[in-house]
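Visitor: got a sequence here, can you model it:
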Amino acid sequence: MRLTALPAFQDNYIWALQTTDGRAVFVDPGQSAPVFDAVAQGMQPAALLLTHHHNDHIGGVAELRQRWPQLPVFAPVDERITVECERVGDNQRVQLPGFDFSVMEVPGHTRSHLAYFGHGHLFCGDMLFSLGCGRMFEGTPAQMLASLTRMAALPPQTRVCCGHEYTLANAVFARHVDPNNAALQRRQKEAQDMRSHCLPTVPAVLADELQCNPFLRTGDAAVVAAVATRLGRTPADAVETFAELRRWKDGFSA
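Guide: Next up, the predicted model:
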């Protein structure tokens, strides 16, 4: 399988996972033009996978379906996604010739957010980012933490394919929380080098995220201590640690 990050908008990625014969699944096409360009260079569209309803993740679907009316589209059960599609939910599978993905319901960023896991790749939209996580627009801290914990339990070599290029900004906050983390320092340097050469910093490897991403480490002593300093007391549990960490990030400026 060949993975390609197609840049869209200012910092979005549309993911294309391609078989050896050129057939490709496209994830979260917020714009149609990057997909049209990829097809012009030889990719053959096999399906679209949608993680959630935000327009920067689904805005190109209608134009793509105009071009390929029979192109399968898989999406969460959410009335805000109005394109014709096959609705999928937790523990279902998306199976196509050459492709097999398991569907995970991961509420938090939105109430109906999905992730797709297959072929060693996790397509997680705006739920999990390298060194960060999405904002909670509709979910609760308990939901968000449960969703992140579930994704964190996937095989360590899983490649985390998120929807935005946020790694450098996330690294600044993560270093503020956990300044003595050597693995985090290495990841920040690696990401800086990648961006200096105009390369995507993702996909990230899940094993690395488990060492570096504070939102996946709510039980880690250094993260708990940083949150306790902000609260003026020890957080009651992992949910409170996560909630305060997310609140801290929401208002953070370097």
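
Visitor: for the rest of this, base every contact and every neighbour count on C-alpha atoms.
Guide: Noted.

Visitor: residue boundaries of the helices in this structure?
Guide: Applying DSSP state H to the chain gives helices spanning 33-40, 55-58, 61-67, 141-152, 167-177, 182-196, 206-212, 221-231, 238-250.

Visitor: what would the ones you listed look like in JSON lines with mean neighbour count and distance to Glu84?
Guide: Converted to JSON lines, the helices of the chain look like this (neighbours: other C-alpha atoms under 10 Å; distance: least, C-alpha to C-alpha, whole Å):
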{"stretch": "helix 33-40", "mean neighbour count": "16", "distance to Glu84": "19"}
{"stretch": "helix 55-58", "mean neighbour count": "20", "distance to Glu84": "12"}
{"stretch": "helix 61-67", "mean neighbour count": "16", "distance to Glu84": "9"}
{"stretch": "helix 141-152", "mean neighbour count": "20", "distance to Glu84": "27"}
{"stretch": "helix 167-177", "mean neighbour count": "19", "distance to Glu84": "33"}
{"stretch": "helix 182-196", "mean neighbour count": "16", "distance to Glu84": "37"}
{"stretch": "helix 206-212", "mean neighbour count": "20", "distance to Glu84": "33"}
{"stretch": "helix 221-231", "mean neighbour count": "17", "distance to Glu84": "44"}
{"stretch": "helix 238-250", "mean neighbour count": "19", "distance to Glu84": "35"}
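
Visitor: let me have those helices in CSV, adding distance to Thr110 as columns.
Guide: Rendered in CSV, the data for those read as follows (distance: least, C-alpha to C-alpha, whole Å):
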stretch, distance to Thr110
helix 33-40, 25
helix 55-58, 13
helix 61-67, 19
helix 141-152, 9
helix 167-177, 20
helix 182-196, 28
helix 206-212, 22
helix 221-231, 25
helix 238-250, 15
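
Visitor: of those, which approaches Phe129 most closely?
Guide: Closest approach to Phe129 among the helices of the chain (C-alpha to C-alpha): helix 167-177, 7.3 Å.

Visitor: to compare with the earlier structure, here is another sequence to fold:
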Amino acid sequence: MLSVTPIPAFGDNYIWLLRQDTNSEICVVDPGDAAPVIELIEREGLTLSTVLITHHHQDHTGGLPELIERYAPRVIGPNNPKIAGIDERVGQGDEFRALGRLFEVHEVPGHTLDHIAFFTAGIPPLLFCGDALFSAGCGRLFEGTPEQMHASLGKLAALPDDTLVFAAHEYTLANLRFALAADPHNPDVAKAMEECQRARELDRPTLPSPLAREKRINPFLRCRDAGVRQAASAHGDTDSESATFATLRSWKDNF
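Guide: Here you go, the predicted structure:
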């Protein structure tokens, strides 16, 4: 059985820790800060065998040098030579094994051009998507185009509905506030807001989120929905799904 737990960092980042119940070997995803990872490893006597990197931003890679120096893990990440320390550079369609599980690589440009996501089938399937897909939102377009990001989210939305989405940031409440404006007649959004507010009041993460739920509450996955398009039409072009996405993303940037 593969378990996944969050290691909080920088106030709203999650470094995801994966481990099998039967041994002390672990994998971490996007260690922007080495300190909390090292503290947990030393406290629990764990062995860091693998690090997964989704993209080059410092809050996802900053802990790599110290973790490599201390533990010499296998590091798997995007084909971007600017990220030092990657042993295996992977892209669309590549597969690898970590902790006994087979992972698939999906290229999801938009937030950055080098962004990738890691998917592993199972019960349930797991998706580690960095800053591409958030609960009720998606990443800002720092390098890619709206068309790229829309296509990337469509790729992720095609994964099985029971996939658990492990995004890299606790942005859910802010995203849901936008979703209430962008999808104002959607009862699932209001329900999600209540649930996530309760979770945060108890200092619990709002992640992971099932992909089926994201398809109901995430306006960026609902660009063909009439209610979303009507709400977005006051802010820009909604003549196509891609145009609606671009309008939503611009609206959210200034929300």
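
Visitor: so which of the helices of structure 1 comes closest to Thr158 of structure 1?
Guide: Among these, the nearest to Thr158 of structure 1 by C-alpha to C-alpha is helix 206-212 (5.5 Å).

Visitor: in structure 2, what residues pair with the closest one?
Guide: Counting by TM-score structural alignment, helix 206-212 of structure 1 pairs with residues 211-217 of structure 2.

Visitor: and the residue nearest to Leu17 of structure 2 when sequence neighbours are not counted, how far is that from Arg70 of structure 2?
Guide: Of all residues not flanking Leu17 of structure 2 in the chain, Val28 sits nearest, at 4.5 Å (C-alpha to C-alpha, 6 or more residues apart in numbering). Relative to Arg70 of structure 2, Val28 of structure 2 is positioned 14 Å away (C-alpha to C-alpha, to the nearest Å).

Visitor: ok, now Ile217 of structure 2?
Guide: Per C-alpha to C-alpha, Ile217 of structure 2 is found 42 Å from Arg70 of structure 2.

Visitor: got it, and Val90 of structure 2?
Guide: 24 Å.

Visitor: identify the residues contacting the residue nearest to the spatial centre of structure 1.
Guide: The geometric centre of structure 1, computed from its C-alpha atoms, lies nearest to Cys162 (C-alpha atoms, centre = their mean), at 2.8 Å. Contact analysis of Cys162 of structure 1 by C-alpha atoms under 8 Å, 6 or more residues apart in numbering lists Tyr13, Phe123, Cys124, Gly125, Asp126, Met127, Leu128, Phe129, Ser130, Val202, Pro203.

Visitor: most neighbours out of those residues, which is it?
Guide: In terms of neighbour count, Leu128 stands highest of those at 30 neighbours, by other C-alpha atoms under 10 Å.

Visitor: pretty sure it is touching Leu148, no?
Guide: Yes - at 7.0 Å, Leu128 of structure 1 and Leu148 qualify as touching, with contact defined as C-alpha atoms under 8 Å.

Visitor: which stretches of the stretch 1-150 of structure 1 form strands?
Guide: For the stretch 1-150 of structure 1, the strands defined by DSSP state E, counting those that start in this stretch cover 2-8, 12-18, 23-27, 44-49, 73-75, 86-87, 93-96, 99-105, 114-118, 121-125, 128-129, 132-133.

Visitor: by how much does the fifth one deviate from structure 2 on average?
Guide: When you say that, I think you mean strand 73-75 of structure 1. With mean C-alpha distance after the TM-score superposition for structure 1, strand 73-75 of structure 1 departs from structure 2 by a mean of 0.4 Å once superposed.

Visitor: what is the corresponding segment of structure 2 for that strand?
Guide: Against structure 2, strand 73-75 of structure 1 falls on residues 75-77 (TM-score structural alignment).

Visitor: swap in the last one?
Guide: Mapping strand 132-133 of structure 1 onto structure 2 (TM-score structural alignment) gives residues 137-138.

Visitor: check the mean deviation of that stretch from structure 1.
Guide: Relative to structure 1, stretch 137-138 of structure 2 is 0.3 Å off (mean C-alpha distance after the TM-score superposition for structure 1).

Visitor: quick one: buried residues of stretch 46-60 of structure 2?
Guide: Thr47, Leu48, Ser49, Thr50, Val51, Leu52, Ile53, Thr54, His55, His56, Asp59, His60 (16 or more other C-alpha atoms under 10 Å).

Visitor: could you find the counterpart of the residue nearest to Leu17 of structure 2 in structure 1?
Guide: So Val28 of structure 2 corresponds to Phe26, using TM-score structural alignment.
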